[in-house]
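Asker: need coordinates for the following:
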Amino acid sequence: MSFDTRSGTRGARQPARNRFERWANLRMAERIRRKGDRRGTKLALVTIGHRTGLERVTPVRWFPAGGGARYIVASANGAARNPAWYYNLAANPDRVRIEFAGKHLDVVAEQLHGAERAAAWAQITATARGFAKYERLTDREIPVIVLRSRPPGRHAVSPNGG
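Answerer: The predicted model follows:
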């Protein structure tokens, strides 16, 4: 499915817009990468910048999606615009990694739509009611992304046919 959620016309203040918030997010992501978090509900999302091509790391909350998959939500605290990492996923959905507590996992990102999104959103808002508040603050549909383990790539065929 495509990453196609447009920005809205109203919403809360976009998070991490100043130097201190960016610094704090980076410190949180580094801690999650090394030690995880107390409840085990956050991960460090590693994406490739859609404009720069550079690796970007963002701490995000995740929710179980079954079969080892995870849901993440591009809420931006109810801002009118999607978070920057959403556009990074849209540009490179197959070049994503999640890290937590010293573990690294290559994943593929897919935005959910329709009934799939509705079911996931119901599960997410039942677990974390704050996300329902974000939905009331903005007029955009908040994207729900599923992260699934990337299947191991096939080995390239060597020049000698082996």
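Asker: going by C-alpha atoms from here, please, whenever you check contacts or count neighbours.
Answerer: Fine.
Asker: tell me the contacts of I142?
Answerer: By CA atoms under 8 Å, 6 or more residues apart in numbering, the contact set of I142 is T5, V73, A74, S75, N82, E135.
Asker: let me fix that: T47
Answerer: T47 neighbours (CA under 8 Å, 6+ apart): E55, R56, V57, W85, N88, L89, N92, R95, V96, R97.
Asker: ok so, going back, Serialize the contacts of I142 to TSV and add fields for neighbour count.
Answerer: What follows is those, written out as TSV (neighbours: other CA atoms under 10 Å):
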residue	neighbour count
T5	17
V73	22
A74	22
S75	23
N82	22
E135	18
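Asker: so which of those sit within helices?
Answerer: E135 (DSSP state H).
Asker: include distance to V146 when you put the contacts of I142 into TSV, please.
Answerer: Shown next, in TSV, are the contacts of I142 (distance: CA to CA, whole Å):
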residue	distance to V146
T5	15
V73	9
A74	11
S75	14
N82	16
E135	18
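Asker: pretty sure A91 contacts G53?
Answerer: No. Between A91 and G53 no contact is recorded; they are 10.0 Å apart, counting by CA atoms under 8 Å.
Asker: higher neighbour count, these two?
Answerer: Between A91 and G53, counted using other CA atoms under 10 Å, the more crowded position is A91 (17 against 12).
Asker: pick out the residue nearest the middle of this structure.
Answerer: I72 (4.9 Å; CA atoms, centre = their mean).
Asker: can you give me the helices in this structure?
Answerer: Taking DSSP H to define them, one finds helices in the chain at 19-35, 84-91, 114-127, 130-137.
Asker: one more sequence to fold, the one below, so I can look at both together:
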Amino acid sequence: MNDFNDRIIAEFRENDGKVGGPFAGAHLVLITSTGAKSGQSRTSPVMYFPDGETVYVIASKAGAPTNPDWYHNLRANPKASLELATDDGVERFDATATVVAGPERDRLYAEFSRSNPGFAAYQEKTDRVIPIVAFHRE
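Answerer: Sure, this is the predicted structure:
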């Protein structure tokens, strides 16, 4: 997965936020967080859902039984740097991550799944409740 992610990150940065393959045409964000154990910067490409000034990300890991590493890192250290693909290029900013829970998580998951049905399939594939992370600009 690291080689795949490295290629997506490089393509994103070389093409002003535009990539092909499975992320072609998707809202894509690069999240740089601090490793929970290593303390090193880690960058992960993921899809995002914008809502005003808030950026939402689903920690699906394609329906795997465990949460993605980036989610674990943000739980340990919620400060992150985001590189957000927009129609006008790439927007960079610092943000604080919070986990959305309960009825609000359920409402957002259903809403996001309507526009991107793959996320509904991911939830059906796993026993865990797939988290949603909200990023608030600093």
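Asker: if we can go back for a sec, pretty sure the residue nearest to the centre of the first structure is touching F63, no?
Answerer: Yes. Using CA under 8 Å, I72 of the first structure is in contact with F63, at 6.6 Å.
Asker: contacts for stretch 72-82 of the second structure?
Answerer: So stretch 72-82 of the second structure is in contact with 29-36, 91-98, going by CA under 8 Å, 6+ apart.
Asker: for it, measure first residue to last.
Answerer: Using CA to CA, to the nearest Å, the end-to-end distance of stretch 72-82 of the second structure comes out at 17 Å.
Asker: same question for stretch 72-86 of the second structure.
Answerer: 26 Å.
Asker: likewise for stretch 121-130 of the second structure?
Answerer: End-to-end distance of stretch 121-130 of the second structure (CA to CA): 11 Å.
Asker: what span of the first structure is it aligned with?
Answerer: Stretch 121-130 of the second structure corresponds to residues 133-142 in the first structure, going by TM-score structural alignment.
Asker: buried sites along the matching stretch?
Answerer: Y134, E135, L137, T138, D139, R140, E141, I142 (16 or more other CA atoms under 10 Å).
Asker: grab the nearest non-local neighbour of the second one.
Answerer: Distances taken as CA to CA, 6 or more residues apart in numbering place G78 nearest to E135 of the first structure, at 6.1 Å, with adjacent residues excluded.
Asker: how about the helices of the first structure, which one is nearest L147 of the first structure?
Answerer: helix 84-91 (10.4 Å; CA to CA).
Asker: and that closest one, which stretch of the second structure?
Answerer: Under the criterion TM-score structural alignment, helix 84-91 of the first structure matches residues 69-76.
Asker: quick one: distance of that stretch to the chain centre.
Answerer: Distance of stretch 69-76 of the second structure from the chain centroid (CA atoms, centre = their mean, to the nearest Å) equals 11 Å.
Asker: for the closest residue in space to E124 of the second structure that isn't next to it in sequence, grab the count of nearby residues.
Answerer: In this structure, E124 of the second structure finds its nearest non-sequential neighbour in G63, 7.7 Å apart by CA to CA, 6+ apart. Neighbourhood size, G63 of the second structure [other CA under 10 Å]: 21.
Asker: kindly report the same for the one 5 residues further on.
Answerer: Number of residues near P68 of the second structure (other CA under 10 Å) recorded here: 14.
Asker: cool, N116 of the second structure as well?
Answerer: 12.
Asker: follow-up on the earlier one: R19 of the first structure versus the residue nearest to E135 of the first structure, what's the distance?
Answerer: Distance check for G78 of the first structure against R19 of the first structure: by CA to CA, it reads 20 Å.
Asker: same check on T58 of the first structure?
Answerer: 15 Å.
Asker: so the two - more neighbours on which side?
Answerer: The residue with more neighbours, out of T58 of the first structure and R19, is T58; 19 against 9, by other CA under 10 Å.
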